[in-house]
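Chemist: compute the structure for the input listed below.
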Amino acid sequence: MNRWLFALPIAAFLVLAAVFGIGLTKDPSVIPSQLIDRPLPAFDLPGLSADAPGFGSKDLTGKPLLLNVFASWCAACPQEHPMLTKIAREGVPVYGLAWKDQPADSAKWLSEWGNPYTKVASDPAARTGIDLGVTGVPETFVVDKRGRVRYKQIGPIDEVVWTTILKPMLAKLEAEA
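Modeler: As a prediction, the model looks like this:
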């Protein structure tokens, strides 16, 4: 009986070590989205001003596109912005969602950095961001022709992400009937 009591803590330690060891092999930057292969949540948001209409989930159909979540206070958004401009120049529709940001601040940021977006919607209360599962900015969703989320990029889009992941995925989605 004493022998088993001695072995119990060792067995518990080995089980915990195995669980934590497996957990350490996972990439912490990969956060799966519950929206993959599901329609975008329904939303209809205003633009950044009265003369700049926003958009809703129903507007994000017909052609594969990117839905980029950004904010004027985002430290990584200036790093990503030139790539978004390049992507938009290549003819890819890029929609902007100003998340947890005042419309005037977002508009000022875009006037300083340039506006690569087809349309920009304002989500200052973050309700749509919550529905999308946004954890921070920037985040970008690949949306197919039917308005279904096909991929979620957490963090800035750079040349490597664009050429190895997003561009091929958009080309494949464009080719689908």
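
Chemist: CA atoms for contacts and neighbours, from now on please.
Modeler: Will do.

Chemist: now do the strands in the chain.
Modeler: For the chain, strands defined by DSSP state E occupy the ranges 38-39, 44-45, 55-56, 65-70, 94-99, 120-123, 139-143, 148-154.

Chemist: closest to residue 21 out of the ones you listed?
Modeler: Closest to residue 21 of the strands of the chain, according to Cα to Cα: strand 148-154, at 24.5 Å.

Chemist: any idea how far residue 62 is from residue 113?
Modeler: Counting by Cα to Cα, to the nearest Å, the separation of residue 113 from residue 62 is 28 Å.

Chemist: picking up where we left off before, now tabulate the strands of the chain in CSV and tack on mean neighbour count.
Modeler: Below are those laid out as CSV (neighbours: other Cα atoms under 10 Å):
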stretch, mean neighbour count
strand 38-39, 14
strand 44-45, 16
strand 55-56, 18
strand 65-70, 25
strand 94-99, 27
strand 120-123, 26
strand 139-143, 24
strand 148-154, 21
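
Chemist: could you also give me the structure for this second sequence? I'd like to compare it with the first:
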Amino acid sequence: MKFNWLMVLPLVLTLGFFGVAATQLMNNQDDQRQGVDTDSLPSTREGNPAPPLDLGPLAQFEELSDEDLRGNGLIILNFWASWCPPCRAEHPTLTALAEAGNPLFGINYRDQPSQALSFLSDLGNPYDRIGADPEARNGRDWGVVAMPETFFINDEGIVVLHFRGPIVQRSLRNQVIPALAEAGYELQLPEE
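Modeler: Have a look, this model is predicted:
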């Protein structure tokens, strides 16, 4: 009987796959032991200029433009949607940051205008300006992968922090404020 490699090929490929997976798992565990955050997705935007905006207005709100991202001190740019439960959860924190004097701009992402307006009617509008990104063209340019995502941009239009997930009090205190401080920036915080 002649040896047929095609019969062994599935076994070799399966063993190879599990070998690569085991190696990745061990490397991931080594990174965790050394304090490397293996759960977060790195941002290609941090340290780089903010991409240009190509947005339409959201209903009657004043349109957001590239000029808004420069010369206003440290600004907060928040991608949000009415269909996003974490966006609802972070809304009170963003409102408090805006009320404390931080410039806050919003990009409504892949949303129906009527739904977005209902969201703002229910929860209030903390945004200085809002743009609409119904087809996610801007989201792709900015590297947005899930809602909500927030970018902190300095006077020169450089992204100093890209935060994925809802900014609630805990993440603000434990992640956002320390990361901004490490980059040499601080937010105006609401009085407690």
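
Chemist: what does the superposition give as a TM-score?
Modeler: Superposed pair, TM-score by TM-score structural alignment, normalised by the length of the first structure: 0.82. Supporting alignment: 165 aligned residues with a Cα RMSD of 2.6 Å.

Chemist: ok so, going back, with distance to residue 4 of the first structure added, can I get the strands of the first structure in a markdown table?
Modeler: Listed next are the strands of the first structure as a markdown table, based on distance: least, Cα to Cα, whole Å:
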| stretch | distance to residue 4 of the first structure |
| --- | --- |
| strand 38-39 | 51 |
| strand 44-45 | 63 |
| strand 55-56 | 63 |
| strand 65-70 | 56 |
| strand 94-99 | 57 |
| strand 120-123 | 59 |
| strand 139-143 | 52 |
| strand 148-154 | 48 |
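
Chemist: nearest to residue 19 of the first structure, out of the ones you listed?
Modeler: Of the strands of the first structure, nearest to residue 19 of the first structure by Cα to Cα is strand 148-154, at 25.8 Å.

Chemist: of the strands of the first structure, which approaches residue 13 of the first structure most closely?
Modeler: Nearest of the strands of the first structure (Cα to Cα): strand 148-154, 34.5 Å.

Chemist: equivalent range in the second structure for that closest one?
Modeler: The aligned range for strand 148-154 of the first structure in the second structure is 158-164, by TM-score structural alignment.

Chemist: separation between the corresponding residue of the second structure for residue 75 of the first structure and residue 151 of the second structure?
Modeler: Alignment note: residue 75 of the first structure maps to residue 85 in the second structure; criterion TM-score structural alignment. Distance, residue 85 of the second structure to residue 151 of the second structure, by Cα to Cα: 19 Å.

Chemist: top helix in the second structure by residue count?
Modeler: Counting by DSSP state H, the longest helix found in the second structure is helix 5-33.

Chemist: which secondary structure elements does that helix contact?
Modeler: Applying 3 or more Cα pairs under 8 Å, 6 or more residues apart in numbering; DSSP states H and E, one finds that helix 5-33 of the second structure contacts no other helix or strand.

Chemist: got the buried residues for that helix?
Modeler: For helix 5-33 of the second structure, burial by neighbour count (16 or more other Cα atoms under 10 Å) applies to residue 28.

Chemist: likewise stretch 38-53 of the first structure?
Modeler: 40-41, 45-48.

Chemist: list of residues touching that stretch?
Modeler: Applying Cα atoms under 8 Å, 6 or more residues apart in numbering, the contact partners of stretch 38-53 of the first structure are 54-58, 103-104, 106-107, 119-123, 128, 131-132, 146-150.

Chemist: 6 Å - rerun?
Modeler: Contact with stretch 38-53 of the first structure is made by 54-57, 103, 120-122, 147-149, as judged by Cα atoms under 6 Å, 6 or more residues apart in numbering.

Chemist: adding distance to residue 80 of the first structure, write these out as CSV.
Modeler: Formatted as CSV, those follow (distance: Cα to Cα, whole Å):
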residue, distance to residue 80 of the first structure
54, 22
55, 22
56, 24
57, 24
103, 20
120, 16
121, 18
122, 19
147, 24
148, 24
149, 21
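
Chemist: the second structure: matching residues for stretch 98-111 of the first structure?
Modeler: So stretch 98-111 of the first structure sits over residues 108-121 in the second structure, by TM-score structural alignment.

Chemist: aligned partner of residue 128 of the first structure in the second structure?
Modeler: Match for residue 128 of the first structure (TM-score structural alignment): residue 138.
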